[in-house]
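Q: could you work out the structure for the sequence below:
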Amino acid sequence: MSEITKVRAVIGTDRYKTVIQIDNHILIGDEPTESGGTDLGPDPYEFILAGLATCTAATLRMYADRKGWDLEQITVELSLQIDKKGAAQTTNILQELHFIGDLDEIQKAALLNIAEKCPVHKMLTNPIAITTKQI
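A: Below is the predicted model:
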């Protein structure tokens, strides 16, 4: 295992408000009001999408910078759809990219290809093993 990231999430009695600590960063997660939360922060699915969007944008920025391309801005928009059928479910993520800069069609196609190379994209599209234990 080459990289270890640790995240700690603590929830008390304040409904679904969860305090998340990642290194020296503190985030608040919650559930939307229609799920009984108070919407004080993103829900778990939004955090996953935010991680993918951040990784994709950074990967594209690194690639364009290395190539010396005129890419002023990258916008990554993600949406999630979960189709449940009994115990099974299918998850679909739509990732839409918008580029501002002087890019030709070949450069844009290369960026679309590179977007799928970001580490979080690779993690989400490959088998994941989750081990749960009490500490």
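Q: could you use CA atoms for every contact and neighbour count after this?
A: Will do.
Q: roughly how far apart are the closest residue to Gly51 other than its chain neighbours and Lys84?
A: Distances taken as C-alpha to C-alpha, 6 or more residues apart in numbering place Val120 nearest to Gly51, at 7.2 Å, with adjacent residues excluded. With distances taken as C-alpha to C-alpha, to the nearest Å, Val120 is found 24 Å from Lys84.
Q: going along the chain, name the helices of this protein.
A: For the chain, the helices defined by DSSP state H occupy 44-67, 105-115, 119-124.
Q: and among the ones you listed, the most buried is which?
A: Highest mean neighbour count among the helices of the chain (mean count of other C-alpha atoms under 10 Å): helix 44-67, with a mean of 16.
Q: show me what that helix is packed against.
A: strand 70-85, helix 105-115, helix 119-124 (3 or more C-alpha pairs under 8 Å, 6 or more residues apart in numbering; DSSP states H and E).
Q: can you list contacts of the first one?
A: Taking C-alpha atoms under 8 Å, 6 or more residues apart in numbering as the criterion, the residues outside strand 70-85 that touch it are 49, 53, 56-57, 60-61, 64, 89-103.
Q: run this one through as well so I can compare:
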Amino acid sequence: MIALDNSTKLREVVVGSDPANHDALVGHVDTSKFAIGGPDGAGHISPGPNPYDLLSASLAACTAMTVRFQARRRKLPLERVEVGVSFHHGAQGERDAFKRTLLLEGELDAQQRAFLLDAANLCPVGEILGISADIHTYPDTATTGHNATTQATYVDDLAELEIPNINPD
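A: This is a model prediction of the structure:
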């Protein structure tokens, strides 16, 4: 087992203009780089995951790690975990929500599967996001009936931002 080092320095994600393409954004974490998609302010959509995609990916990654950790800790026969996450705006006056679907492969019985579905709710990123949005978790075979909202669109939300009039003196 790997011991976790609590003295590890804090990591910072930096997002800025891509030197190769000034209309695009690129994110950096240590030596890793990734494109960030979305509107560029000039009528184009840059390729890559937009901020809602990145938020959903964070929840999916944290959930997969948490489920895998709990399975190993309990010595459960989980062979593979896959987590799908989508972000949805709540109906007027309701909270936004994440729909999270877990695919659990291995010789798991019903009790073990239920335990791992519950373990998904222990994800630290989910704890943070759950403060302002609901997180609904489903097994991969469930029909969710989660149709009260539509999937959130970052470009549409950005277009709805009210930009104040700035009058230069």
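Q: what's the nearest residue to the residue nearest to the spatial centre of structure 2 if we skip its chain neighbours?
A: In structure 2, the residue lying closest to the centroid (C-alpha atoms, centre = their mean) is Ser56, at 1.8 Å. Spatial nearest neighbour of Ser56 of structure 2, chain neighbours left out: Val85 (5.5 Å); criterion: C-alpha to C-alpha, 6+ apart.
Q: the one you found -> structure 1?
A: Val85 of structure 2 maps onto Leu78 in structure 1 when the alignment is built from TM-score structural alignment.
Q: also Glu127 of structure 2?
A: Match for Glu127 of structure 2 (TM-score structural alignment): Lys122.
Q: check the gap between the closest residue to its match other than its chain neighbours and Thr90 of structure 1 for me.
A: Spatial nearest neighbour of Lys122 of structure 1, chain neighbours left out: Glu116 (7.2 Å); criterion: C-alpha to C-alpha, 6+ apart. Counting by C-alpha to C-alpha, the gap from Glu116 of structure 1 to Thr90 of structure 1 is 19 Å.
Q: neighbour count winner among those two?
A: Set Glu116 of structure 1 next to Thr90 and count neighbours by other C-alpha atoms under 10 Å: Glu116 wins out with 16 against 9.
Q: was I right about the more buried one contacting Leu124?
A: No. Between Glu116 of structure 1 and Leu124 there is no contact under C-alpha atoms under 8 Å: 10.5 Å.
Q: let me see the contact set for Lys117 of structure 1.
A: Thr59.
Q: ok, 10 Å please
A: Cys55, Thr56, Thr59, Leu60, Leu111, Met123 (C-alpha atoms under 10 Å, 6 or more residues apart in numbering).
Q: one more: Leu60 of structure 1?
A: 54, 66, 71, 74, 110-118.
Q: distance of the equivalent of it over in structure 2 relative to Leu116 of structure 2?
A: The pairwise alignment with structure 2 assigns Leu60 of structure 1 to Val67, based on TM-score structural alignment. Here the criterion is C-alpha to C-alpha. By it, Val67 of structure 2 lies 6 Å from Leu116 of structure 2.
Q: overlap in contacts of those two?
A: With C-alpha under 10 Å, 6+ apart, Val67 of structure 2 and Leu116 have common neighbours Leu78, Leu102, Leu104, Leu122.
Q: just give me the closest of the residues you listed to Thr137 of structure 2.
A: Nearest to Thr137 of structure 2 among the shared contacts of Val67 and Leu116 of structure 2: Leu102, at 7.4 Å, using C-alpha to C-alpha.
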